[in-house]
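1. Could you look at this predicted model? Sequence included:
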Amino acid sequence: MKSLSGVIALIPTPLTKRGKLYVKDLKKLIDFQFENGCTGVGVLAGIGEGYLLRPEDWTDVVKSTVDKVNGRGPLIVGCAAMGTGVAVDYVKEAADIGADAILSFNPIGYRSYTVEETYRHFKAQAEAAEVALVPYARDMDMIHPEVVKRLVDEGHVKHMKYGFHSCGILEQLVSLTGDKLYRFCGADTWTLRYLLIGCQGIMTATAAVFPKENVELLKLVKAGKIKEARELYYKVFLPWNDAGFYENWQWAHKYAFKLLGLMSSDNMVPPQALGEEYHKAEIESLLKHLKKI
């Protein structure tokens, strides 16, 4: 079972007009991450629209990514599902194909699940395959700290992607799990503050667009160079937070990659739509200002 650390870039799923995987662009995206210092890549997370793809297209993405990563670093695969059974099936399939880790989501339903139900959901996935399970606490979708602690104490989980919008809950997780849990910052718009509070790595979509800057930010924080880290954050991260994270943020990232020459199109999985012209202009203006295009 591979250990995960550093900066893991979550990449979008490049699509043809027919909605099928554009393998040539996938290779470009993967190469870009490793060439700029990322330790690994992730597919089929929120940015990867994995929850919207047909099962056969989901499988195609995993197979193609395993081939293109070719052992250069750990590959994490998103396995979002409404129920535990489907999530377990995805975990087994991803592991059989060659994934190194699973990005695991809360069960999706029409009510809030109890602590015990949530624990069993993640435990079942952890026991389904010999790969690392990375629970993902999303922006407004918390995984209760006691669930995480129990999973860690029982040896089911060693990593977590923390994107829930609460500094207090993060501090509680640090207190409960200490160095037994490697915490990735998973909130693009909260990256610096979470690194300062208790996250040790970065796992975001922003890391895919700006891999070199994310690697440098993490390096500066670890070296205690907080002034320099803030300067970098204000220069690159905050402007991107404004330009990339309103309306359809998944499309915004695809459009940025199109401008960077790493994707041929910004096609989306239905029902998601392309962005408006004013949003395109804002992204283009920022990338020009940062001398990326």
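-> It's in.

2. okay, CA-based contacts and neighbour counts for the rest of this
-> Will do.

3. which secondary structure elements does the helix or strand containing Glu146 contact?
-> Using DSSP states H and E, Glu146 falls within helix 145-153. Applying 3 or more C-alpha pairs under 8 Å, 6 or more residues apart in numbering; DSSP states H and E, we find helix 145-153 packed against helix 115-126, helix 167-177.

4. Buried residues in the shortest one, which are they?
-> This means helix 167-177. By 16 or more other C-alpha atoms under 10 Å, the buried positions in helix 167-177 come out as Ile169, Leu170, Leu173, Val174, Leu176, Thr177.

5. Which residue, neighbours along the chain excluded, lies closest to the second one?
-> In other words, Leu170. Gly198 (7.1 Å; C-alpha to C-alpha, 6 or more residues apart in numbering).

6. The buried residues of helix 167-177 into a markdown table, with extra columns for distance to Gln272?
-> Formatted as a markdown table, these follow (distance: C-alpha to C-alpha, whole Å):
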| residue | distance to Gln272 |
| --- | --- |
| Ile169 | 32 |
| Leu170 | 31 |
| Leu173 | 34 |
| Val174 | 36 |
| Leu176 | 39 |
| Thr177 | 38 |
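
7. Use this one as the comparison:
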Amino acid sequence: MLQQQLRGTGVALVTPFTTQGAIDWTGLERLINHVIGGGVNYVVTLGTTGETPTLSSEEKLDLIKFTFEKVNKRVPVVVGIGDYNTADVVKRLDSCPLDEAAAILSVAPYYSKPTQEGIFQHYKAIAAASPKPVILYNVPSRTGRNMTAETTLRLAHEVKNIVAMKEASGDMVQCMQIIRDKPKDFLVISGDDAVAMPQLACGMDGVISVAANYFAKDFSGMVKASLEGNFEEARRLHYKMLEGFDLMFAENNPAGIKAFLHHAGIVDNTFRLPVVPVTVPLQAKIDAYLKNY
């Protein structure tokens, strides 16, 4: 069942680049093997962490195909397809190779700051066009508009093809309202690594994580322990990683996570503008933290 496939730890994959700015396919394969080997339950390609706004349409299609190939059915794959142009999302749903996808993750429309009714109609149109189940994604720090609990619950109850929510508002009361009033089989997934453990304690079903790109084993272990009610172990792993979360998001995502992955030799510390590497002082703090991790 999809509810079982998407329960636990998902990881929003970074997109590695070469020093010449091309996609580093070898680095991406290395990353995929690292996170699956660390125990994540599924992977997400073409999320914000993957610097998707800087990728061409051709590169996005190539990334989807490559991810399916290298994951090779070891874990489910979720594909990110979102935009502030509803018609464009619908068009891309028709053209993307989604046969092997478990679901799509679609961020709330950004920049245009629509009303709650506009957000509802945006997702209703996407769900009607999507050949795969839809995961909502609320991240007001990036989109400029919060999707309220009322809008999320309206979509969850009224639109059959919408099956889950990645909630990254940081508003614990809003999260609890959604958990309390959602349909029984609707999944609520954390999008905030630093508060994922208490959100899981409140009843969330898992996390789509940035930090799990690096902390694949410990983060997956923390989520698994939380879902099993073993909060002594979950707290141990949470506090072990807590300083890492602070460092990882101190300046920018994905600059922070790529600094961690570069330290581990998994990907190069390269980006496409406007994203740039973390500052030298922050990199020094990251290196010192990881030396003793």
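-> Thanks, I have the structure now. Nothing here was measured: the structure is a model prediction, and the numbers come from that model.

8. rewinding a little: could you redo the helices and strands packed on helix 145-153 of structure 1 as JSON lines and give each row distance to Pro55 of structure 1?
-> JSON lines is the format used below for those (distance: least, C-alpha to C-alpha, whole Å):
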{"stretch": "helix 115-126", "distance to Pro55 of structure 1": "18"}
{"stretch": "helix 167-177", "distance to Pro55 of structure 1": "34"}
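
9. And Glu216 of structure 1, what's its match in structure 2?
-> In structure 2, the residue equivalent to Glu216 of structure 1 is Gly221, according to TM-score structural alignment.

10. What segments of structure 2 are strands?
-> 8-12, 42-45, 77-80, 103-107, 134-138, 162-167, 187-190, 206-209 (DSSP state E).

11. contacting residues around Asn106 of structure 1?
-> Ala80, Thr118, His121, Phe122, Pro135, Tyr136, Ala137, Asp141, Ile143 (C-alpha atoms under 8 Å, 6 or more residues apart in numbering).

12. Now, of the residues you listed, which are buried?
-> Here, 16+ other C-alpha under 10 Å leaves Ala80, Thr118, His121, Phe122, Pro135, Tyr136, Ala137, Ile143 buried among those.

13. wait, doesn't the first one sit right on Ser104?
-> Yes. With contact defined as C-alpha atoms under 8 Å, Ala80 of structure 1 reaches Ser104; the gap is 6.5 Å.

14. Grab the nearest non-local neighbour of Leu247 of structure 2.
-> Ile286 (6.5 Å).

15. what does the one you found align to in structure 1?
-> Aligned partner of Ile286 of structure 2 by TM-score structural alignment: Ile283.

16. just Val90 of structure 2 next, same as before
-> Using TM-score structural alignment, the equivalent of Val90 of structure 2 in structure 1 is Val88.

17. Now its match: closest residue in space, sequence neighbours ignored.
-> That would be Gln125: by C-alpha to C-alpha, 6+ apart, it lies 5.2 Å from Val88 of structure 1.

18. isn't the one you found right up against Ala94?
-> No. At 11.6 Å, Gln125 of structure 1 does not count as touching Ala94 under the criterion of C-alpha under 8 Å.

19. picking that back up, out of the helices and strands packed on helix 145-153 of structure 1, which is closest to His156 of structure 1?
-> Closest to His156 of structure 1 of these is helix 115-126 (C-alpha to C-alpha; 5.7 Å).

20. just checking, what packs against the closest one?
-> Counting by 3+ C-alpha pairs under 8 Å, 6+ apart, helix 115-126 of structure 1 packs on helix 84-97, strand 132-137, helix 145-153.

21. Of the ones you listed, which is nearest Ile8 of structure 1?
-> Evaluated over these, closeness to Ile8 of structure 1 peaks at strand 132-137, with 12.3 Å, by C-alpha to C-alpha.

22. ok, the contacts of Asn106 of structure 1 vs Gly163 of structure 1, which is closest?
-> Ala137 (5.4 Å).

23. how about that closest one, what does it touch?
-> Phe105, Asn106, Ile143, Met160, Lys161, Tyr162, Gly163, Phe164.

24. ok, it to Lys123 of structure 1 distance?
-> In this view, Ala137 of structure 1 and Lys123 of structure 1 are 15 Å apart by C-alpha to C-alpha, to the nearest Å.

25. Structure 2: which residue goes with Leu176 of structure 1?
-> By TM-score structural alignment, Leu176 of structure 1 lines up with Asp181.

26. ok, the residue lying closest to that match once chain neighbours are set aside - contacts?
-> Setting aside the residues directly before and after it, Asp181 of structure 2 is nearest to Leu153 in space (C-alpha to C-alpha, 6+ apart), at 7.2 Å. Contact partners of Leu153 of structure 2, counting by C-alpha under 8 Å, 6+ apart, are Ile178, Asp181, Lys182.

27. just Leu290 of structure 2 next, same as before
-> Applying C-alpha under 8 Å, 6+ apart, the residues near Leu290 of structure 2 are Phe260.
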